[in-house]
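> quick one, fold the following:
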Amino acid sequence: MDFYSVVKFLHVVAATVWVGGGFALMLLAVRADRAGDTQGMLQVMRSVGELGNRLFMPASLATLLLGLVMCWFWVGFADVWIIIGLAGYAATFLIGTLVFKPTADRMSALIAREGVTPAVLDNGRRILKVARFDYAVMLVIVADMVLKPTPSDVPVLLAMAAVFGLGLWAAFDGLRPAAAAAA
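The predicted structure follows:
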């Protein structure tokens, strides 16, 4: 076995932990929300807060660093699929750092001060909407890493753009209040 194969294996393992773990938590939150299970929602929110810095951040950084090692030594940085992957990583990293972590911290503080309030649950639901976009981006990244599109792979690039657009719609169109969405 060569060194590239070891680095690639570790890259895939780190990505699986990062993407798969977060996706499982998102599904648990959606399930709890749809069932009206307040305690389930709170448990998922606590888990996101606890695992953010301990699991997801290190796994995402390992994914990036191992990917950069492969690019530096073997692949290069000029291919379209590398650029898409790096842009997608930057987007999900920023969402995690600027949206998920601070919102989870604020929600934890609010719960400690006031208990479970409708405002806390509404914030949790808003995070779920943003998570839909985050996972649309991650789906694009996974497809990008597997399919490795070139500029001539227009159908693949269009499909990836459609998934990205649907993720945006699911996150930001759905942020309207329920009454406005029903109208």
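> can we go C-alpha only for contacts and neighbour counts from here?
Noted.
> can you tell me the SS state at Val116?
Three-state assignment for Val116 (DSSP: H, G, I helix; E, B strand; the rest coil): coil.
> count the neighbours of it for me.
Neighbour count for Val116, taken as other CA atoms under 10 Å: 16.
> list the contacts of Ala104.
Remark: with contacts taken as CA atoms under 8 Å, 6 or more residues apart in numbering, Ala104 is in contact with Met45, Arg46, Val48, Gly49.
> buried stuff in whichever strand or helix holds it?
Using DSSP states H and E, Ala104 maps to helix 101-114. Applying a neighbour-count criterion of 16 or more other CA atoms under 10 Å, one finds Lys101, Thr103, Ala104, Asp105, Met107, Ser108 buried in helix 101-114.
> this one as well, want them side by side:
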Amino acid sequence: MSKFELYKFVHVIAATVWVGGAITAQLIGLRLKNAEPAHRLGFARDMRFVSQWIFLPAALIAYGFGSLMIEESPNFGYEQAWVTIGTAGLAIAFLTAAAFLVPQSRKAVRLMEAGRGPEAGAVMGRVTIVARLAVVVLIVVVWAMVAKPGL
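Model prediction:
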């Protein structure tokens, strides 16, 4: 296996964990929309953990190994549209998660634990909307990686 192939393998695995996990989380969230408060609290706790300790590291790994692929390949460069789309989308989704989704998920859990369900519900509503937009951005990134516009 060449260095490029190794970098690509790690990049694809990390992206799969991040994007697949984010889509799965959205589907589970839809299923739990009308669930008992205890179930929603458990899901919020799990998502807080998964976002911080699985999705964010996977995003960093995907970016890092994607960058290594660009550096290793004479055929790819940062000026290519598909790389720009991918890098920008990844940055948007990562920063959205780090700056908004993780802190707001923590806030929602604290509110739920304090018995402030309506306030927690409002926070989770905003988290859900922003998380869905982040998933759309990630899907655009996957499209750019596959279609490679401009190449």
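> after superposing, what score do the chains get?
In this superposition the chains share a TM-score of 0.91, using TM-score structural alignment, normalised by the length of the second structure; 149 aligned residues with a CA RMSD of 1.5 Å.
> ok so, going back, nearest to Val80 of the first structure, of the buried residues of helix 101-114 of the first structure?
Lys101 (30.2 Å; CA to CA).
> against Met107 of the first structure, how distant is the closest one?
10 Å (CA to CA, to the nearest Å).
> likewise for Ala14 of the first structure?
Counting by CA to CA - Ala14 of the first structure and Met107 of the first structure are separated by 28 Å.
> before we move on, the earlier item: any chance of the contacts of Ala104 of the first structure in CSV, plus distance to Met1 of the first structure and neighbour count?
Output for these, formatted as CSV (distance: CA to CA, whole Å; neighbours: other CA atoms under 10 Å):
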residue, distance to Met1 of the first structure, neighbour count
Met45, 41, 24
Arg46, 41, 16
Val48, 37, 22
Gly49, 38, 19
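> which ones among those residues lie within helices?
Those of the contacts of Ala104 of the first structure mapping onto helices are Met45, Arg46, Val48, Gly49, per DSSP state H.
> ok, the last one - contacts?
Contact analysis of Gly49 of the first structure by CA under 8 Å, 6+ apart lists Lys101, Ala104, Asp105.
> touching, the first one and Gly52? I think so.
Going back to what we said before, that points to Lys101 of the first structure. Yes. Between Lys101 of the first structure and Gly52 there is a contact under CA atoms under 8 Å: 7.0 Å.
> which residue in the first structure lines up with Ala147 of the second structure?
When the first structure is aligned by TM-score structural alignment, Ala147 of the second structure is paired with Leu147.
> quick check: the helix or strand following the helix holding Ala104 of the first structure compared with the second structure, mean distance?
Remark: after helix 101-114 of the first structure, the chain's next helix or strand is helix 118-147, criterion DSSP H and E. By mean CA distance after the TM-score superposition for the first structure, the fitted helix 118-147 of the first structure averages 0.9 Å away from its aligned residues in the second structure.
> for helix 118-147 of the first structure, could you pull out the residues that count as buried?
Within helix 118-147 of the first structure, the residues scored as buried using 16+ other CA under 10 Å are 120-121, 124-144.
> so where in the second structure does the very next helix or strand once past that helix end up aligned?
Remark: after helix 118-147 of the first structure, the chain's next helix or strand is helix 154-172, criterion DSSP H and E. The alignment of helix 154-172 of the first structure onto the second structure (TM-score structural alignment) finds no residues at all.
> identify the residues contacting helix 154-172 of the first structure?
Contact partners of helix 154-172 of the first structure, identified using CA under 8 Å, 6+ apart, comprise 129-137, 139-140, 143, 149, 151.
> by how many degrees do that helix and helix 118-147 diverge?
Interaxial angle, helix 154-172 of the first structure versus helix 118-147 (axes from the mean of the first three to the mean of the last three CA atoms, to 10 degrees): 170 degrees.
> helix 154-172 of the first structure: which residues count as buried?
Going by neighbour count (16+ other CA under 10 Å), the buried part of helix 154-172 of the first structure is Val156, Leu157, Met160, Val163, Phe164, Leu166, Gly167, Leu168, Ala170, Ala171.
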